[in-house]
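**Q** Prediction below, plus the sequence it came from.
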Amino acid sequence: MGTSDIFKYFLISLLILYILFISFPTHLSTFDLMSSFKSINNKPPNSNSSASSSSPTTLRHVVFGLVGSEGSWHHRRRYIESWWRPNATRGYIFLDRPPTGDLLPWPDASPPYRLSENLTAFLQETKAAVPFAVRIVHAIMEVFREADDGNLRWVVMGDDDSIFFVDNLVDMVAGYDHRKYYYFGAPSEFIMSNFWFSFAQGFGGAGVILSYPLAKALAADMDNCLRRGAQIISADHITMVCVADLGVSLSPHRGLHQVDMHGDISGFLSAHPAVPILSLHHFDHVDPIFPATDRAEAARRLMKAAAADESRMMQQTICHHKQNHWSLSIAWGYSAHIYERMMPRWILQKPIETFQAWAGLPRPPPQFLFNTREPSRDACEAPHLFFFREVEKTPNRTLTIYSRAAPRGLPVCWWANSVSADNISEIRVLSPPTKRTEMDRAECCDVVLEGEKAEVTFRECFSNDTLAV
């Protein structure tokens, strides 16, 4: 081939490349073009009719798989019944043996029950280190098999003392493509729990959320998965390992709470971040979260507030009353604090460490995956404590009322110009009646004092609002 022929071949090649280039959208890169060609022959099959649906995700597309025991269900069912919606919520409680006593006839307010499969032969074959852990993981397959009816998009696994905020959870998963592989969960709040097991696993009591294709793949590989993980002592760790074997990693979500703590967790709950709360776990291992209640009553009171507005539930809003030099911190639907001093947000956003570490001997800090404040008897740092009592909802606003827990028993803050808040017996919070959907910025609030009551009005922040002090 002569030089002129080579030159002609080169020009023709350039012309062909140019025609191909202008035939594709200009926003695609070379990598995108290659991926487009490859995807034609590599699209995953859709064997489920709902998986190919573009309709909005609703509660009917979500199934809950709760694992517990017959012995504990007699009292723990009250926690689940606080949020369960008969004839609306889909799911099952898996028991180790048939119900007895006050569980007969089976309560209408409880999820329908199923007996966990008899895994005796499998456990003997694999010499499983912790049989109960195998039963929990195996329940993923059992609930998937029960619920795969053409409408299933998401599988949520939890324990028999897991409290879920159903509307927030549905809103959360609705923002993701259920046809893709997702493994949502949360680490433990206690650092050592993550160190002992894994920082990359979802702790199951807080809730593990699996998209349809991932749940289907786990169910199909369940026996092999459990054989590979038979010597692992934690169900959550086995689940993470099996998910990892399918090429999927954890997507952490800050609204899921394992509650690996003991004692009074009010300090933790009163500083919830600006993200919709999805779950709370370990109600049996912490004090009742409201004063002068038992745990079941506390769960019902919490869900009473949630029924009015889950989108704001627990989220911390901070504002100041400059005339009295007060700072107010409101955990919507749960608690309200008044400080007799102007305090910056970055301090108030740290939970007060009213709670104890989950396990082990006392250790040097850090104990938790978040910064904390030590409880204080300093009159300028110790808050006046109020807790949610009742809610009223109208078309124009939602009113939540918080009552004082007890006298603070401290003098007035020594800070210049501070004013005592001892006379305040009630805090009334007015919030918009509409669901809050944008979480990029906290709400602002204005405070008006009326005798023994403080009235706080929530609103969207103006563009020039600054909350610095």
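**A** Now that the structure is in, tell me what you want to look at. Residues are numbered from 1 along each chain as shown.
**Q** CA atoms for contacts and neighbours, from now on please.
**A** Noted.
**Q** for the chain, which strand is longest?
**A** strand 384-393 (DSSP state E).
**Q** Show me which residues of it are buried.
**A** 384-391 (16 or more other C-alpha atoms under 10 Å).
**Q** can you redo those residues as a markdown table with distance to I16?
**A** Below are the buried residues of strand 384-393 laid out as a markdown table (distance: C-alpha to C-alpha, whole Å):
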| residue | distance to I16 |
| --- | --- |
| H384 | 76 |
| L385 | 75 |
| F386 | 74 |
| F387 | 73 |
| F388 | 71 |
| R389 | 74 |
| E390 | 73 |
| V391 | 70 |
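**Q** just to revisit the earlier point, residues touching the longest strand of the chain, excluding its own?
**A** 290-291, 301, 304-305, 308, 333-339, 398-408, 421-422, 426-427, 433 (C-alpha atoms under 8 Å, 6 or more residues apart in numbering).
**Q** Give the buried subset of those as a PyMOL selection command.
**A** Entered in PyMOL, the line below selects the buried ones among those, by 16+ other C-alpha under 10 Å:
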select buried, resi 290+301+304+305+308+333+334+335+336+337+338+339+398+399+400+401+402+403+404+405+421+422+426+427
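**Q** Quick check: helices, which of the contacts of strand 384-393 are part of them?
**A** Here DSSP state H is the test, and the contacts of strand 384-393 give 301, 304-305, 308 as lying in helices.
**Q** okay, pairing it with this:
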Amino acid sequence: MLAHRCSARTSSSILLVFVLAIVFLTARRVHNPRAPPPPPDRATWRDGDMSKACPQDLEFLRTKDLALTQKIVYTRRCIRPVRGDVDRDVVANVSSPLVTTKTILNLADGCSSAEPPPCEPLSLHVPPAYPKPEHQYQHLVFGVASSYGRLQDALPTFAHWLSGSGAALIVVVADADQPDANFDLAALEAAYRNLSIDATVIAPKLKTGLPRKDTPANEPLPSPAPVEQLHFLLIRDMLEFATPQTQWLGVLDDDTFFPSLHPLSGMLQQHNHSAPVWLGALADNLESIRKWGYMSYGGAGVFLSMPLARQLAPHLDSCIRKTTIISGDGMLRDCIYLNTPTKLTVVPELYQHDMRGDPAGFYESGRRVLSVHHWKSWYNAPVDKMAAVVRVCGDCFLQRFRLGDDTLLANGYSVSVYRAGLLPTLDLGRIEGTWGGWGGSDFDFVYAPFRPPLAPEDKKSYRLVGVAEEPAATVNGVPAKLRQFYVHRTTTEEEKKGKDSAMDEVIELVWEG
């Protein structure tokens, strides 16, 4: 018993000494000025004392959407758009540099800095703004079939191009009939309509999938119906909600994105809506065409004239039963070929984007864009924020400007700063091969010629991550001020080492209305 008590006292003494040692060493480290500082933490620094407000024009920098480091290197320019007849396909040469001054801001300390950041004016020649959406697109009906969750997520991007347009959107909630589904379709429709989208949200009319030609006789039919069949049957749903004004039906994926309806409607006007017409785009990856064949790929957007849709309507169910292909796009192709003489008319500026990895080469190429796809799955890009600039200068989205000797602005996507002397040597008519597989031949028929991708030491990229309109009210649809935020992220290695240089860099472009 005595030995046990001595052992207990000894253990307690050792534990006490150990705890005191930890406290001493920790305190010494906290007060040791030579100890390396902790790395910046994007997720947690905002959880500290944020009582000191930033100046109003800088407060947006502290939003979680931008996810900036606590300290940033910041610069801004005030862009004065000179609107007129501009060849936006030519890289505009601007002798003035884009970045003239830089300021370090401490976002956790009221955006404090040694000097207030200036906003020097810079004039850029751009096309005119597009007309304000005022329900002038009532001749268009769009349809989409997807899950309830994805349709909720898609609301902001649909709102970008549909809000106030007058175009109808028929939304089929593909999983509405799943067992134990408790989805509020009326609430989803209200959410769309609250953003001035003429949306009608419905459950699928087809409750059980139809057998295809190659479906085994003993195979049970899927219930609920497959989303691919619902995608194809959108033709029937859209016809039900068409009006005498309707000229075109557009079949979409939930990640089909149009920067603006104005140029899309202009493209459709070039075709005869009173005749059977099938418009769309091939995949931009030859491997996809080898697998699925020659057809309009739905992610880029598929457009049917009303006469063609009416020709197809009586045959939709039988077309599913006769096909061996599982995709809705393929069902549509087979149905058109089986029942009509109509052939696909390819629209080059609709982009399927069957590309994975970094799409910078595409978005920095200066191409005009009617649609893009796969922007939240095969790659990630904030397309609604990127295309916000169309409200200021219309076709200036992705227009390119060479500023000074080393900087290229791809409007709405990126600011690229090149190693000294490099930019003048680049053939900007060639697309930089930044995404996976560009070096083979599968993308050549759409995007060639290419040039090799540049190393980080040769090209410093600032990508657009956020926009803000001030004030929210606009004049003739043009915001009084549109703020673009292009960010170069500090590297993970710099953050881990706690370097003073471990700061995000922000270039803000303030477009004046």
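**A** Perfect, I can see it now. Here the structure is a predicted model, which is why all the values come from computation and not from measurement.
**Q** The ones in helices among the contacts of strand 384-393 of structure 1: which two are farthest apart?
**A** R301 and A308 (11.6 Å; C-alpha to C-alpha).
**Q** Could you tell me which residues touch both of these two?
**A** In terms of C-alpha under 8 Å, 6+ apart, R301 of structure 1 and A308 are not both contacted by any residue.
**Q** Out of the ones in helices among the contacts of strand 384-393 of structure 1, which is nearest to I318 of structure 1?
**A** I318 of structure 1 lies nearest to A305 out of these, by C-alpha to C-alpha, at 19.2 Å.
**Q** Apart from its chain neighbours, what residue comes closest to the closest one?
**A** Distances taken as C-alpha to C-alpha, 6 or more residues apart in numbering put G333 closest to A305 of structure 1, at 5.2 Å, once the chain neighbours are dropped.
**Q** Please pull up the equivalent of the one you found in structure 2.
**A** Using TM-score structural alignment, the partner of G333 of structure 1 in structure 2 is G412.
**Q** and that match, what does it touch?
**A** 385-389, 397-398, 464, 484.
**Q** looking at structure 1, which of those residues still make contact?
**A** Retained in structure 1 by both residues aligned by TM-score structural alignment, their matches' C-alpha atoms under 8 Å are the following of the contacts of G412 of structure 2: 386, 389, 397-398.
**Q** looking at the residues you listed, which has the most residues close by?
**A** F397 (28 neighbours; other C-alpha atoms under 10 Å).
**Q** quick one, what contacts the counterpart of it in structure 1?
**A** With TM-score structural alignment as the criterion, F397 of structure 2 lines up with M313 in structure 1. Listed by C-alpha under 8 Å, 6+ apart, the contact set of M313 of structure 1 reads 276-277, 305-306, 331-334.
**Q** Please apply the same query to A448 of structure 2.
**A** 430-431.
**Q** how much space between the match of G333 of structure 1 and Q484 of structure 2?
**A** 8 Å (C-alpha to C-alpha, to the nearest Å).
**Q** Find the nearest non-adjacent residue to the corresponding residue of structure 2 for G263 of structure 1, please.
**A** Under the alignment (TM-score structural alignment), G263 of structure 1 pairs with G357 of structure 2. Once flanking residues are discounted, G357 of structure 2 sits nearest to W435: 4.8 Å by C-alpha to C-alpha, 6+ apart.
**Q** what about that neighbour, how many neighbours?
**A** Neighbour tally, W435 of structure 2, other C-alpha under 10 Å: 17.
**Q** got it, and the one 3 residues further on?
**A** Using other C-alpha under 10 Å, W438 of structure 2 has 23 neighbouring residues.
**Q** In a strand, it, correct?
**A** No: W438 of structure 2 sits outside any strand when classified using DSSP: H, G, I helix; E, B strand; the rest coil, being coil.
**Q** What is the corresponding segment of structure 1 for the longest strand anywhere in structure 2?
**A** In structure 2, assigned by DSSP E, the strand with the most residues is strand 71-83. Using TM-score structural alignment, strand 71-83 of structure 2 lines up with nothing in structure 1.
**Q** residue contacts, Q247 of structure 2?
**A** 139-140, 273-274, 305-306.
**Q** hmm, try it at 7 Å
**A** With contact taken as C-alpha atoms under 7 Å, 6 or more residues apart in numbering, Q247 of structure 2 is in contact with 139-140, 273, 305-306.
**Q** Now go through these and say which are in helices.
**A** Short answer: these in helices (DSSP H) are M306.
**Q** and of the contacts of Q247 of structure 2, the nearest to K205 of structure 2?
**A** The closest of these, once distances to K205 of structure 2 are taken by C-alpha to C-alpha, is M306, at 21.1 Å.
**Q** What's the match for the closest one in structure 1?
**A** Aligned partner of M306 of structure 2 by TM-score structural alignment: Y212.
**Q** okay if I get the contacts of G412 of structure 2 as JSON lines plus distance to L316 of structure 2?
**A** Converted to JSON lines, those look like this (distance: C-alpha to C-alpha, whole Å):
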{"residue": "K385", "distance to L316 of structure 2": "38"}
{"residue": "M386", "distance to L316 of structure 2": "38"}
{"residue": "A387", "distance to L316 of structure 2": "36"}
{"residue": "A388", "distance to L316 of structure 2": "38"}
{"residue": "V389", "distance to L316 of structure 2": "40"}
{"residue": "F397", "distance to L316 of structure 2": "39"}
{"residue": "L398", "distance to L316 of structure 2": "39"}
{"residue": "L464", "distance to L316 of structure 2": "43"}
{"residue": "Q484", "distance to L316 of structure 2": "46"}
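**Q** just to revisit the earlier point, was I right to think the match of G263 of structure 1 contacts W438?
**A** No: if you go by C-alpha atoms under 7 Å, G357 of structure 2 and W438 don't touch, sitting 10.4 Å apart.
**Q** What is the nearest of the kept ones among the contacts of G412 of structure 2 to N182 of structure 2?
**A** Top of the list for closeness to N182 of structure 2, among the kept ones among the contacts of G412 of structure 2 and by C-alpha to C-alpha, is M386 at 34.5 Å.
**Q** Could you check which residue of structure 1 pairs with the closest one?
**A** In structure 1, M386 of structure 2 lands on L302 (TM-score structural alignment).
**Q** cool, D427 of structure 2 as well?
**A** So, by TM-score structural alignment, D427 of structure 2 is matched to I347.
**Q** Off-centre distance for the host helix or strand of that match?
**A** Using DSSP states H and E, the element containing I347 of structure 1 is helix 345-348. Its chain's average C-alpha position is 22 Å from that of helix 345-348 of structure 1, according to C-alpha atoms, centre = their mean, to the nearest Å.
**Q** Report the mean deviation for that helix after fitting onto structure 2.
**A** With the two structures superposed, helix 345-348 of structure 1 lies on average 5.5 Å from its match in structure 2, counting by mean C-alpha distance after the TM-score superposition for structure 1.
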